[in-house]
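Q: Fold the stuff below for me.
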Amino acid sequence: MSPAPNTGEGGEGDRLPDLAPLMGMASGLWVSQTLSAAEEIGLFTFLSEEGGSSLAALTRGLGVPERPAEVLVTACVALGLLRWEDDRVVNTDLSEHYLVRGRDYYMGDYVRMLREFVYPGWMRIADAVRSDRPVRDESAPGKGIFAKENRPEFFWKGLRPLSSLTARALAEEVDLTSTASLLDVGGGGGAFAVELCRRNPGLSVTVYDLPHVCEHTREFLLSTDLRERVRVHPGDFFAEELPSGHDAILLSMILHDWDETTGRKLLDTCFQALPPDGLVVVSELLVDDDRSGPLDAALMSMNMLVGTPGRNYTTGEYRSWLTDAGFVGTEVVPFHGPGANGAVLARKP
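A: So this is what the prediction gives:
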């Protein structure tokens, strides 16, 4: 057998690119599922309640064998979720704030939502790329991606802390002090409404969403002190006009669910519902106009490909849509939040 031809690549003298970035991409699932396993067995909550634990006490307390307990703890320490204090393992500040059940911004329901609702579709991502169709399995095919049967209750619970923390970031950069009444279109569980009201004492918010979503919102509002300033209005923004009488409309992480035609239609509906000088706020993970990133917006766009007909859009695209709908004075306000990196604002003349 004759030797393979020398292609000039891979020889002893060649310098190859660092493989580490590619290895990190290929094994990214290992990270997310380590976090998922630790949260599912209650590791962080147990350590918080105990004030830390030895490995032996941890195995007894959680009812897991020694070998997987040691492997899991080691991985979580390496990820910065846990740390050793002598012979005891304790939560880091990150885990103590976000992964202990009962905390205000507990992200465990979000981790569960990804594990049970989002990731199965990601395992078929190549099919979505080939077909240009969502590949997430639906319990009730044909009823729509936001039908009650296709969005379990833990989906809305999982999104709530993400929305709350994003709303905090938006409120620090977007001035709503002169806004008396805001309509939160597709406001989900009400997290944005509550956070914005807390930071704007003169603001009241109406959460507009599908009837079954508003049921979850009402339950959540009962646990807050803002029931007088936040109310719900059940409806379908594709089938009826939006309620009027609001100074501003918020579309937070809504337009990325839909294709361009549908998104433009929704902005037209918002334009009709606002009074003169009314404000529209589009809060999203915005893609750079040159489509070079940022990474979180680009990957969220992939997530939309898996489960929706939408994607994440560029700042320029939103400017064009708003202008064509009749809005003026478009401006972009960047901020750093877990669910959005900026807001595009415009007014009805």
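Q: For the rest of this, base every contact and every neighbour count on C-alpha atoms.
A: Noted.
Q: Strands of this protein, start to end?
A: Under the criterion DSSP state E, strands of the chain are mapped to 82-85, 88-91, 181-185, 204-209, 230-234, 248-252, 279-284, 328-334, 342-347.
Q: Okay, buried residues for the second one please.
A: Spelled out, it's strand 88-91. 88, 89, 90, 91 (16 or more other Cα atoms under 10 Å).
Q: now, the most widely separated pair of these?
A: For the buried residues of strand 88-91, the farthest-apart pair by Cα to Cα is 88 and 91; their separation is 10.3 Å.
Q: got any residues that touch both of those two?
A: Taking Cα atoms under 8 Å, 6 or more residues apart in numbering as the criterion, residue 88 and residue 91 both touch residue 52.
Q: now residue 75, nearest residue through space, not along the chain?
A: Computed as Cα to Cα, 6 or more residues apart in numbering, the closest residue to residue 75 that is not its neighbour in sequence is residue 34, at 7.3 Å.
Q: and for comparison, fold this next one:
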Amino acid sequence: TTPATDVYPRKILEYMEGFLISKTVFTSCELGVFDVLLAAERPLSAEEISQAVGASLDGTQRLLAACAGLQLLNTHWDNGQVFYSNTEQSRVFLTRSSPLSLCQSIQYSSRTIYLCWHYLTDAVREGRNQYEKAFGVSSKDLFQALYRSDEEMVKFMHLMNSIWNICGRDVVTAFDLMPFKVICDLGGCSGALAKQCTLAYPECTVTIFDLPKVVRVSGEHFVTEADQRISFHEGDFFKDSLPVADLYILARILHDWTDERCIELLCRIYKACKPGSAVLLVEALLNEDGSGPLTAQLYSLNMLVQTEGRERTGAQYAALLAASGFTNIQHRLTGKIYDAVLGHK
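A: Modelled structure (predicted):
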């Protein structure tokens, strides 16, 4: 007979509740609970927090209790009344003003990815993304759908930024990129990864090559301090000629596309490269045997729901690079979400 504990499906029940946890975190960020606690500089009661965020007392009490249960808030009891304060992690990652804030990423997860995932069953059945059902926009041109409005584009760019604030340094230092003085970040968005490059390698300059509207929005919303070593170049990397560089970076680009499109893009880079140049891929690598990591496996499902692409193993990326002419291909794991693959010409 099996012991009684084995009969209780603890893990399965946890998984069933996974989306409840996500939405609790999303809502707390959207309401600004963590920001209010940061500004107060002292523990607050549910009443004070509910007034500050403009929410019902009953709803706020329940939300705060759940956040405390998730260890995102500390509780302090005084005269039978409970007061709340941010944990260190919440202060660093869940407040909007923090340089390492994940709030933008969370907002994108809540308002875009969450809606797409509502149609995961359809995506798996049909083998394609679900933009039409989720948002009523055609996904014929992937980035027309992703960037369907300026507001949506700014959200997407903030999402990209927040990840590089946390993982960027690790991926640009996984290999020694010191020899490459002129770097081109293809699809580099608003420049968060480029900034990590210039911090790690004081000698280098980085050109961000992206769609004209991305460059325009970057200028309006993101590029605050004039970094002399980062510049922008408008274009479509599938159609327009690429700037000459010693190193081309493709960070979270190839996972959006089919193998055919990846090879098409890598061949264009290979042609633009002079001998001695290289290409750096930054992606969440799957284990060779497909056993994990779980994050990359889940991201691959997200690629199904949101794009034409998939997450791949180091060997699969190496094969795409080799098919495009690159040699001496290596990959390095960072121990965080994103890893690095380097190929040479």
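Q: Tell me how the two chains score on TM-score.
A: Here the TM-score for the pair of chains, by TM-score structural alignment, normalised by the length of structure 2, is 0.91; 334 aligned residues with a Cα RMSD of 1.9 Å.
Q: Contacts only, for the equivalent of the residue nearest to residue 75 of structure 1 over in structure 2.
A: In structure 2, residue 34 of structure 1 lines up with residue 24, judged by TM-score structural alignment. Counting by Cα under 8 Å, 6+ apart, residue 24 of structure 2 makes contact with 63, 66, 67.
Q: Where is the longest helix in structure 1?
A: helix 153-173 (DSSP state H).
Q: for that helix, packing partners?
A: helix 108-113, helix 191-199 (3 or more Cα pairs under 8 Å, 6 or more residues apart in numbering; DSSP states H and E).
Q: Output the buried residues of strand 88-91 of structure 1 in a markdown table, with distance to residue 223 of structure 1 appended to each entry.
A: Formatted as a markdown table, the buried residues of strand 88-91 of structure 1 follow (distance: Cα to Cα, whole Å):
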| residue | distance to residue 223 of structure 1 |
| --- | --- |
| 88 | 36 |
| 89 | 34 |
| 90 | 30 |
| 91 | 28 |
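Q: so, if you compare these, which one comes nearest to residue 148 of structure 1?
A: Checking the buried residues of strand 88-91 of structure 1 one by one against residue 148 of structure 1 (Cα to Cα), the nearest turns out to be residue 91, at 36.4 Å.
Q: Once you drop chain neighbours, what's closest to the closest one?
A: Nearest residue to residue 91 of structure 1, sequence neighbours excluded (Cα to Cα, 6+ apart): residue 82, at 4.6 Å.
Q: list the contacts for that neighbour?
A: Applying Cα under 8 Å, 6+ apart, the residues near residue 82 of structure 1 are 73, 76, 89, 90, 91, 92, 95.
Q: can you rerun that using 6 Å?
A: Residues in contact with residue 82 of structure 1 (Cα atoms under 6 Å, 6 or more residues apart in numbering) are 76, 90, 91, 92.
Q: what's the counterpart of it in structure 2?
A: So residue 82 of structure 1 corresponds to residue 73, using TM-score structural alignment.
Q: cool, and residue 284 of structure 1?
A: Under TM-score structural alignment, residue 284 of structure 1 pairs with residue 283 in structure 2.
Q: That match - how many residues pack around it?
A: 25 (other Cα atoms under 10 Å).
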